[in-house]
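> Show me how the following folds:
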Amino acid sequence: MSTVHRRPQQGGGARRAAQRSDRGVRGARGGVSGSGRGSSDLVPRVAVALPAIAYAIFIINSGGWVFALGVLVLGWIAVGELAFAMRRARPPVAAAVAAVTAAVVAARTAGAEAVAVCVAAVLPLAFVALAARRDRRHAAWGVAAAALATVWIGVPLAYAVLLRDLDHGAGLIVDILIGTFLGDTAAYFGGRAFGATPLAPRISPNKTVEGFVCGVAGGTLAVWFAGLYQDWLSGTDALLLGAAVAIAAPLGDLFESLLKRDLGVKDLGRTFGAHGGVLDRLDAALFAIVVGYYVALALGFR
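Presented below is the predicted three-dimensional model:
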């Protein structure tokens, strides 16, 4: 969606703009399966991760409305990050925030069917917001940006609430996060040690097939190992859940990488300082949560 963030240019000007955009993202590292990042990056990442882990433990353990409001706060921040990155599209931020809020609240109070209605509501909400403007330029791009925020952010957060409300929901969320983040770690070290074959060079040049394989194996085994301490999750079920999460998570990472490359930015936010924003930290988890929910249902959790 390059037209979202820059005006169309002609001839050599367009080529120069593309080159500037490419230079802006060329230095970005490859996320879960990068093979070129220095180990010195690990210590500040851990320092940033500790408060985030404490926050996650608190809201997951609390459940109910505490969990719903906890993920909603993250959702509001994430919508703000995306809206700022896509500001040239002039998205109706209030419409996206309202739709995301409604989806999460609906998940807590009315179930999955109501979430779909709230997600669809972003379109009339965006229309009302844009119709009230005197300057309605880029209205189509604005609606698209609001819809992207609702589907990409609001839907997974609503599914996180639905997942938490299942039997053993807290444990399932912990397992999914373990599979996501330890899979990312396994992919990182696997990519550094064995990475040779590019996975998606036009989207994230530093990701490798070898790193992806190590990440899937590591994430799957991590969930299986966690299941050893959960008498309600069999070894087979843990392997199935882990494999699904470990495959979905890097797709979420690549999805965000695709958007960032098009927008010409390294990170979508600065909530965690040099390590990016909420979306940069949760991109993989947003995909994994939705997949994990449906796997949990298939395994008989209600």
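> Please make it C-alpha for all contacts and neighbour counts, starting now.
Noted.
> Show me what the helix or strand where residue 176 lies is packed against.
Element membership for residue 176, per DSSP states H and E: helix 169-194. Counting contacts by 3 or more Cα pairs under 8 Å, 6 or more residues apart in numbering; DSSP states H and E, helix 169-194 packs against helix 42-62, helix 155-164, helix 209-227, helix 235-263, helix 278-298.
> Now with 7 Å, please.
Using 3 or more Cα pairs under 7 Å, 6 or more residues apart in numbering; DSSP states H and E, the elements in contact with helix 169-194 are helix 155-164, helix 209-227, helix 235-263, helix 278-298.
> now, of those helices, which is deepest in the fold?
Of all these, helix 155-164 carries the top mean neighbour count, a mean of 27, counting by mean count of other Cα atoms under 10 Å.
> what angle do that one and helix 42-62 make?
50 degrees (axes from the mean of the first three to the mean of the last three Cα atoms, to 10 degrees).
> Quick check: which helices or strands does helix 155-164 pack against?
helix 93-109, helix 169-194, helix 278-298.
> In CSV, list those along with distance to residue 262.
As requested, the helices and strands packed on helix 155-164 are exported to CSV (distance: least, Cα to Cα, whole Å):
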stretch, distance to residue 262
helix 93-109, 20
helix 169-194, 23
helix 278-298, 15
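> contacts for stretch 153-169?
63, 68, 71, 75, 100, 103-104, 107-108, 170, 173, 286, 289-290, 293, 301-302 (Cα atoms under 7 Å, 6 or more residues apart in numbering).
> ok now do the nearest residue to residue 247 once chain neighbours are set aside, which residues does it touch?
In this structure, residue 247 finds its nearest non-sequential neighbour in residue 216, 5.9 Å apart by Cα to Cα, 6 or more residues apart in numbering. For residue 216, the contacting residues are 183, 243, 246, 247, by Cα under 7 Å, 6+ apart.
> Another for comparison:
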Amino acid sequence: MLRWRFATAAVLAPAILAAIYLGRWTVVAAVLIFAGLAARELSRALRPLSAPAAITVALAPVVLAIPLDEVGALAGVMLSLPVILLWLVVRPERRSLRSAVGALLGSVWIGAAFAHLILLSELPEPVVPLLIAVVGPWISDAGAYFCGLFFGRHRIFPLASPNKTVEGAVGGGALTVLAVGLASAVFLGLPALAAVFLGGVVALFSQAGDLFESLLKRILDIKDTGHMLPGHGGVLDRIDSLLFTAPAVYYALLIIHP
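This is a model prediction of the structure:
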């Protein structure tokens, strides 16, 4: 398992980092691809929600955020609501609470979150904020995993995720605050308090995103959302923390630099 996790990361990480460094349009392309894949996985987990419906509502906030920024992201979410209702009317055989909830999750959880990566890419100096939003959750996940593996004794949320421990959460959070705080101070020139604040935001929302997906999988009684990424499961299993962290980083930076 660990070998496959490293192998997948060795392939995926350079591609994502290259997309960030190459500029806004490679970020847009990567966001559209991953948002579509994530929405497709969500449709499989929440059948009878169809893949086209899930992908449509997930991509709407992303596409509209490109020309319209925050207004576009919000408009994409709002426009998805009548689309969901129309789809449920036109396709009565797929009409169910699972479908409606799944479509809303696709719009808000996936679409709006990825739209904030578009917003981060439009900042005057976007590379470091994007790296913080994307790499910060990796640091949190890795820190929590290894601290839990070597020091974990006390379960933190046994009903949602029995493998998560207090020691893992504390270790992952501390490592994230340290890494993101240092990067923010050095590369963004943030004062110490602001750097620690940003690191704390990334640590908190990374673990919240991971916990949210764990709860969702427990409710749906599934182990993974897919099998696309060996050692990780599906795309949603890999980006669950990012879906909470991207909006959090964007608004934290607005608080720091209004």
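> if we can go back for a sec, looking at the helices and strands packed on helix 169-194 of structure 1, which is closest to residue 21 of structure 1?
Across those, residue 21 of structure 1 has its closest neighbour in helix 235-263 (7.6 Å, Cα to Cα).
> so the closest one versus helix 169-194, what angle?
Using the same axes, to 10 degrees, helix 235-263 of structure 1 lies at 60 degrees relative to helix 169-194.
> Quick one: work out the angle between helix 235-263 of structure 1 and helix 278-298.
Going by the same axes, to 10 degrees, helix 235-263 of structure 1 makes 150 degrees with helix 278-298.
> circling back to that earlier point, and for the helix holding residue 176 of structure 1, what span of structure 2 is it aligned with?
Using TM-score structural alignment, the residues of structure 2 aligned to helix 169-194 of structure 1 are 126-151.
> Give me the mean distance between the helix holding residue 176 of structure 1 and structure 2.
Averaged over the aligned pairs, helix 169-194 of structure 1 sits 1.8 Å from structure 2 after superposition, using mean Cα distance after the TM-score superposition for structure 1.
> same question, stretch 250-260 of structure 1
Looks like 0.7 Å for stretch 250-260 of structure 1 (mean Cα distance after the TM-score superposition for structure 1).
> Look up the counterpart of that stretch in structure 2, residue range please.
Going by TM-score structural alignment: stretch 250-260 of structure 1 matches residues 207-217.
> likewise stretch 283-296 of structure 1?
Going by TM-score structural alignment, stretch 283-296 of structure 1 sits over residues 240-253 in structure 2.
> can you check stretch 50-64 of structure 1 too?
Going by TM-score structural alignment: stretch 50-64 of structure 1 matches residues 10-24.
> if we can go back for a sec, now the very next helix or strand once past the helix holding residue 176 of structure 1, how far from the centre of its chain.
For helix 169-194 of structure 1, the succeeding helix or strand toward the C-terminus, using DSSP H and E, is strand 198-200. Offset of strand 198-200 of structure 1 from its chain centre (Cα atoms, centre = their mean, to the nearest Å): 20 Å.
> One more: stretch 189-207 of structure 2?
17 Å.
> Over to stretch 272-284 of structure 1?
On Cα atoms, centre = their mean, the centre of stretch 272-284 of structure 1 falls 9 Å from that of its chain.
> cool, and stretch 198-215 of structure 2?
Using Cα atoms, centre = their mean, the offset of stretch 198-215 of structure 2 from its chain centre is 9 Å.
> Can you tell me, leaving aside adjacent residues, what's nearest to the equivalent of residue 196 of structure 2 over in structure 1?
Matched by TM-score structural alignment, residue 196 of structure 2 corresponds to residue 239 in structure 1. Spatial nearest neighbour of residue 239 of structure 1, excluding adjacent residues (Cα to Cα, 6+ apart): residue 224 at 5.3 Å.
> How about residues contacting stretch 51-68 of structure 1?
Outside stretch 51-68 of structure 1, the residues touching it (Cα under 7 Å, 6+ apart) are 70, 104, 108, 161, 164, 170.
> export those residues to CSV and tack on distance to residue 151 of structure 1?
Output for these, formatted as CSV (distance: Cα to Cα, whole Å):
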residue, distance to residue 151 of structure 1
70, 19
104, 12
108, 17
161, 15
164, 19
170, 23
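> Farthest-apart pair in the residues you listed, please.
104 and 170, at 16.9 Å, using Cα to Cα across those.
> Of the two, which one has the most company?
Using other Cα atoms under 10 Å as the criterion, residue 104 of structure 1 and residue 170 rank with residue 104 on top: 31 against 20.
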